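Student: Provide a 3D model corresponding to the input given below.
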Amino acid sequence: MVNLFKKLTLSVFLVLMASNTWAGVRAYLDQTTVNVGDPVTLTIESDNRATQAPDLNPLNQDFDIVHTTQSSQSKWVNGASSFTKSWMVRLLPKRQGEIEIPAFLLGQESTAPLKLIVAEIPADQVKKNSQFMTLEASVDIGKSLPYVQQQIPYVLKLYTDDSIESGEVYPPNIENAIIEKLSRDKQYSVVRNGQKLNVLEKHYVISAEKSGKLVIPPAIFKGEQTLPSNQQSRGLGRGGFPDSIFNDPFNDPFFNSGSFGSLFREPGKPVTTRSDSIEIDIQPLPTDYKGNSWIPAEDLVIKDSWQNRNPVFKVGEPIERTLTLQTKGLTGSQIPDVAVDEPSNIRVYSDNADTQTQTDGNTVYGIRKQQLNYIPNAAGKTTIPAVNIDWWNVITKQQETFTLPAREVEILPGKDGESVTSNASQSGLGAGDSSKNSAQEDPAKVTEDSIKESRSWGVIIAMGLGGILGIGLLIFLWKWSRRKSTTVEKKAEITKRAVMSTDKLLNQLEQACSQNNNKQAASLLLQLAEAKWNDNPPKNLGALADRLQKGLQGENAAEMIRGLDKSLYAEASESTKWQGQSLWNAMKQGLSTYDVKNTEATEVVDNLYPHRN
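Tutor: Next comes the predicted model:
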């Protein structure tokens, strides 16, 4: 009996210890050394149920965060319970060398910092892989060295034989530079040394942020090679490439399914190659450039919302003016604010500028819209100064100036001024009438008084009727406002339900894509479209793809949806090859990013090249 009591006491003690609020936290990597271009998985764990998600922002400095998942697990073993909450973060290192992963604060405890070694891909591996795949990088800087922020065309060409069945090209992460992707990928075939090779061509532009030596690290290709035993049984997409090889490089680059096609075949062999690094000397600002802001571009124009109209200025009344600066060869974020001088008698206020970047497939076009408000504070004539934009023409190697001419305007008195003058005039007339009436007696005064007295009862009756009507009107307005408030509340509730429904649909879409369930993914996409455009939803995937194609960032999403649509009508063996991760990467933010119509790219090109019209 005593032993039984001791065992029960020990069991209760262990249960209490396991369920207390003390929590352990830890972090670890699935591998501590990887090659350039290889992903690594960071796992963060806590034994406390109440632990909130860790702040992953410090990782952005050295890593691209590819994917994050959260899970929890409860166990009961030999009468003792345990709980673990885990966050698994898929990371892609941005640079080579030793990288320190900082400690993460979870509640009151911190994990230990970690170290990761990112090594260069071994030369023998690159040489061996070059027998069936090669990645070439090139830049086009012309005959002279580029300036700071001047765009540098950068081209990647991947050459593969038919044994490469899938993969991804990763552009370089460049220190002190911006890289922008251009146009769609090109694909074609060439013959080298008697061997037919498939070519994937990608175009970018690079803008250096500092003068001196710019080092462009190697680009990376990671893919799968067909094993010889089943090489003939595995089909490729058009041009020798499967669809998965043309995914956007900034989306999830990892193939989560572990196989491409039938579940009964063996997976391909992972292969990796890289391009050579490139070094470029970047020139500083020219010594003869005298502009206030550095704007290196191939062309520049300014559009003025006042160009085709003459606004009317009145004291105290704001007048809006929008200046749209468009450049060829710069992104929108690289364009500085337009400096505007303030005229006399007018205050000028500037709102936050709106920036955009477009491309025609060959270069980038930056757009910066700046809204100004002019508020006159005194009547009279004044001059609105000219607007001058100095910029550097990278083609002619000369400073140029784009000018909006000055304007002579007449500021009219405001409404307050007019009302003051009118009141003063009326007041003067009243005084004159008063003195005149006091100087002589009106012979009809008695008659007027009699008429006023006879009308007094009529006025009282009219006022009573007006009061009744006024009360009725107030009751009507009160009921109407309550009905309107109820309608607004109902609309808000409907909107809230729609948002909740959209979130639920997105969660289901993520699950369908992770399971590569093309039929369910298609149905959920159409439901999402109906929730967004309930007045005019697209009826099929083709119509949805056409609608997203018009969005500023919808090109990739439209391509993914067309691929899904195609898989639904493919043969059964081909349908099972559809991979949903790329679609989820394009759609995980929902349909909200595809509202804007892509009309400004053509507009910019036409403005910079008016002879095309």
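Student: going forward, measure contacts and count neighbours with C-alpha atoms only.
Tutor: Noted.
Student: Distance check, Val312 against Glu410.
Tutor: Noted for Val312: a distance of 8 Å to Glu410, by C-alpha to C-alpha, to the nearest Å.
Student: Tell me which of these two has more neighbours.
Tutor: Glu410 (14 against 11; other C-alpha atoms under 10 Å).
Student: Am I right that that one falls within a helix?
Tutor: No: under the criterion used here (DSSP: H, G, I helix; E, B strand; the rest coil), Glu410 is strand, not part of a helix.
Student: now it: how far from Asn393?
Tutor: Taking C-alpha to C-alpha, one finds Glu410 at 37 Å from Asn393.
Student: same check, this time on Asn507
Tutor: 50 Å.
Student: In space, what's closest to Ile278 - neighbours in sequence excluded?
Tutor: Ile216 (5.0 Å; C-alpha to C-alpha, 6 or more residues apart in numbering).
Student: And Val89, by the same measure?
Tutor: Thr68 (4.5 Å).
Student: need the next SSE after the helix or strand containing the one you found, C-terminal direction.
Tutor: Assigned by DSSP states H and E, Thr68 belongs to strand 63-77. Per DSSP H and E, strand 63-77 leads on to strand 80-93 as the next helix or strand towards the C-terminus.
Student: what's that next one in contact with?
Tutor: The set of residues external to strand 80-93 that reach it, using C-alpha atoms under 8 Å, 6 or more residues apart in numbering, is 11, 14-15, 18-19, 36-49, 53, 62-76, 118.
Student: quick one, it and strand 63-77 angle?
Tutor: Calculated by axes from the mean of the first three to the mean of the last three C-alpha atoms, to 10 degrees, strand 80-93 forms an angle of 170 degrees with strand 63-77.
Student: where do the helices sit along this structure?
Tutor: In the chain, the segments counted as helices under DSSP state H are 2-18, 123-129, 415-439, 445-514, 518-532, 541-549, 554-568, 572-575, 581-587, 600-608.
Student: burial measure for Gln426, as a count.
Tutor: There are 11 residues near Gln426, going by other C-alpha under 10 Å.
Student: What of Met133?
Tutor: Counted with other C-alpha under 10 Å, Met133 comes out at 25.
Student: Ok, Lys128 next?
Tutor: 11.
Student: so Asn129 touches Thr272, yeah?
Tutor: Yes: counting by C-alpha atoms under 8 Å, Thr272 is a contact partner of Asn129 at 7.3 Å.
Student: between these two, who's got more neighbours?
Tutor: Taking other C-alpha under 10 Å, Asn129 and Thr272 do not tie; Thr272 has more neighbours (25 against 16).
Student: Another for comparison:
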Amino acid sequence: MNTKLKQAFITVFFICWVISVPVAAELQVNIDRQSLTLDDRAVLTIEANGDFQLPPDLSPLQQDFRLGAIQRSLVTTHTAGNRQSRTRWQIPISAKTTGSVVLPPLKLQNFISEPIQLSITPGRERAPASTAAQFNDLVIEARLDRLIVYKNAQLIMDVTLFHRQPLPDDTEFVPPYIESGRVIRLQPPNTRTAEVNREPYLVTEFSFALFPNEEGYIRIEGPALRLPEGNLFLLDELLADDLEVEVLPQAHETHDGHWLPSENVFLSDTLGSLPLGDEPRLLRSITLTAVGLTSDHLPDNLLPGEAYSHYTLVGRQSDEHLSSQGVTSVLQELWLLTPELEGTYPHPGTEIHWWDTLSDQARITSKPHGEITIGSEFIPSAVIDIATSPSIKPHKGEDQDFNTQRLGLITATLMLLIVLSYTFYQRWNQHLNRRVTLKRPV
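Tutor: Purely as a prediction, here's the structure:
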């Protein structure tokens, strides 16, 4: 009966988890726009269920399109002990001919994608600004938050537009481009009013997160602004300057792979009881949050729970969240704990090695290994740390800073005690001398 309750619970949780996870088709092909010009650069995204190293045969595309470097990523989810993988390829493409062009079906093993109809128009010639005053009516600036970045780490590009007139509703904001890596739009354009050189302007701001995965000096093609015909700015297109950054190799390679390049890492660990049947049942949720890292570079797993008989994996899922600060990736694991007898059971911990890209230091964020005691009320013992674990800093410099602060506090406390003791001693000595003086005969 107990086994049936356990199986029923896992089945219900599996169904709920599967409902929350989007299901992809066997082979999907998408493009980020349906109409292009000869000057446009679009991104073709191909997704297939499974772990594939090689993309589909792309030769049918080469007749009508130019292809850029292929970027591959793998998305993995675990549900009720089942591992599901989805492979994604992203390819920049540009059209060679105009007219109505069909993106032909692509084939991967036994899977065939659907064709896509595209409309290709001639590229527009840029209308040059006739005067400096016209050019000053619309200015674009692009800035990077750093000029040196680690491979697969986050690089933020802030884009600012200064304009005297409101932008047309059908203005197209073209993202920056890197040959190898990911570019993610963080927020939609936001417009405010400001005074620039004592003159009123409208200021439109938006930002992107870039994740280059090619080492060395790379060129970033700046973002662009495409305006519809007949606009008040007398411009068809406005380009930001190209930028250059240095991409460093991934830091600290260990037997488990490279350390995660992240701006901050958090671990949360919660444990709760489930009132099902007579046997104790616990549900443990452990979550890794990495700031400035994409989900495809998160670790495959957090806990080695499969090595323990009382641990059953309910689900594992990753996700990405966007904000003005960049990309934050989250990996969550749910484990069902079903100890059969009263007693003490191991409570496995986890350890995440990551490289702090803001301070250039190696760090470790961990949850310690411990034990849980299962009694009549199966109350967890004190060794289970439910709060977020602080970062453990293995580098000597940071340890020395912490030790210096602690030593300074101890020294200051001792000095205060010495001063107080000395003051008390002097006052007591003066009091004794005063008593002796009063008793001394004249």
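Student: what about Arg146 of structure 2, distance to Leu243 of structure 2?
Tutor: From Arg146 of structure 2 to Leu243 of structure 2 the distance is 11 Å (C-alpha to C-alpha).
Student: For those two, indicate the residue with more neighbours.
Tutor: Per other C-alpha under 10 Å, whichever of Arg146 of structure 2 and Leu243 has more neighbours is Leu243, with 15 against 12.
Student: Residue in structure 1 paired with that one?
Tutor: Residue pairing (TM-score structural alignment): Leu243 of structure 2 is matched to Ile278 of structure 1.
Student: quick one, what contacts that match?
Tutor: Ser138, Val215, Ile216, Pro217, Pro218.
Student: And it, how far from Val139 of structure 1?
Tutor: Relative to Val139 of structure 1, and taking C-alpha to C-alpha, Ile278 of structure 1 is found at 8 Å.
Student: Kindly report the same for Leu14 of structure 1.
Tutor: For Leu14 of structure 1, the distance to Val139 of structure 1 - C-alpha to C-alpha - is 66 Å.
Student: again with Val148 of structure 1
Tutor: Per C-alpha to C-alpha, Val148 of structure 1 is found 16 Å from Val139 of structure 1.
Student: Of the two, which one has the most company?
Tutor: A direct count of neighbours by other C-alpha under 10 Å for Val148 of structure 1 and Val139 places Val148 higher, at 22 against 17.
Student: Does the more buried one touch Glu209 like I think?
Tutor: Yes: Val148 of structure 1 lies in contact with Glu209 (C-alpha under 8 Å); the separation is 5.8 Å.
Student: My read is that Tyr217 of structure 2 contacts Glu244, right?
Tutor: Yes: here Tyr217 of structure 2 reaches Glu244: they are 6.8 Å apart, a contact under C-alpha under 8 Å.
Student: give the contact list for the closest residue to Phe135 of structure 2 other than its chain neighbours.
Tutor: Once flanking residues are discounted, Phe135 of structure 2 sits nearest to Ala129: 5.8 Å by C-alpha to C-alpha, 6+ apart. Counting by C-alpha under 8 Å, 6+ apart, Ala129 of structure 2 touches Phe135, Leu234, Leu235.
Student: what's around the closest residue to Ala27 of structure 1 other than its chain neighbours, how many residues?
Tutor: Distance criterion C-alpha to C-alpha, 6+ apart; nearest residue to Ala27 of structure 1, sequence neighbours excluded, is Ile44 at 4.4 Å. Using other C-alpha under 10 Å, Ile44 of structure 1 has 21 other residues around it.
Student: Return the residues in contact with Ile44 of structure 1.
Tutor: Going by C-alpha under 8 Å, 6+ apart, the list of residues near Ile44 of structure 1 reads Val25, Arg26, Ala27, Tyr28, Ser86, Trp87, Met88.
Student: How about Val102 of structure 2?
Tutor: Residues counted as contacts of Val102 of structure 2 (C-alpha under 8 Å, 6+ apart) are Pro115, Ile116, Gln117, Leu118.
Student: between those residues, which has the most around it?
Tutor: Neighbour max across the contacts of Val102 of structure 2 (other C-alpha under 10 Å) = Leu118, 18 neighbours.
Student: Surely it touches Ser35?
Tutor: Yes: between Leu118 of structure 2 and Ser35 there is a contact under C-alpha under 8 Å: 5.7 Å.
Student: Could you check how far the residue nearest to Pro189 of structure 2 when sequence neighbours are not counted is from Ile218 of structure 2?
Tutor: Among residues not flanking Pro189 of structure 2 along the chain, Phe206 sits closest, at 4.8 Å (C-alpha to C-alpha, 6+ apart). Phe206 of structure 2 sits 22 Å away from Ile218 of structure 2, taking C-alpha to C-alpha as the criterion.
Student: Kindly report the same for Thr79 of structure 2.
Tutor: Thr79 of structure 2 is 39 Å from Ile218 of structure 2, by C-alpha to C-alpha.
Student: More neighbours: the two, which one.
Tutor: In this view Thr79 of structure 2 and Ile218 are compared by other C-alpha under 10 Å, and Thr79 has more residues nearby, 20 against 16.
Student: which residue lines up with Arg164 of structure 2 in structure 1?
Tutor: In structure 1, Arg164 of structure 2 lands on Asp161 (TM-score structural alignment).
Student: was I right about its match contacting Asn129?
Tutor: No: counting by C-alpha under 8 Å, Asn129 is not a contact partner of Asp161 of structure 1; they are 11.0 Å apart.
Student: who are the neighbours in contact with the closest residue in space to Pro339 of structure 2 that isn't next to it in sequence?
Tutor: Nearest residue to Pro339 of structure 2, sequence neighbours excluded (C-alpha to C-alpha, 6+ apart): His310, at 5.2 Å. Going by C-alpha under 8 Å, 6+ apart, His310 of structure 2 touches Leu336, Leu337, Thr338, Pro339, Glu340.
Student: list the contacts for Thr68 of structure 1?
Tutor: So Thr68 of structure 1 contacts Trp87, Met88, Val89, Arg90 (C-alpha under 8 Å, 6+ apart).
Student: how close does it get to Leu42 of structure 1?
Tutor: Noted for Thr68 of structure 1: a distance of 10 Å to Leu42 of structure 1, by C-alpha to C-alpha.
Student: Please apply the same query to Gly432 of structure 1.
Tutor: 91 Å.
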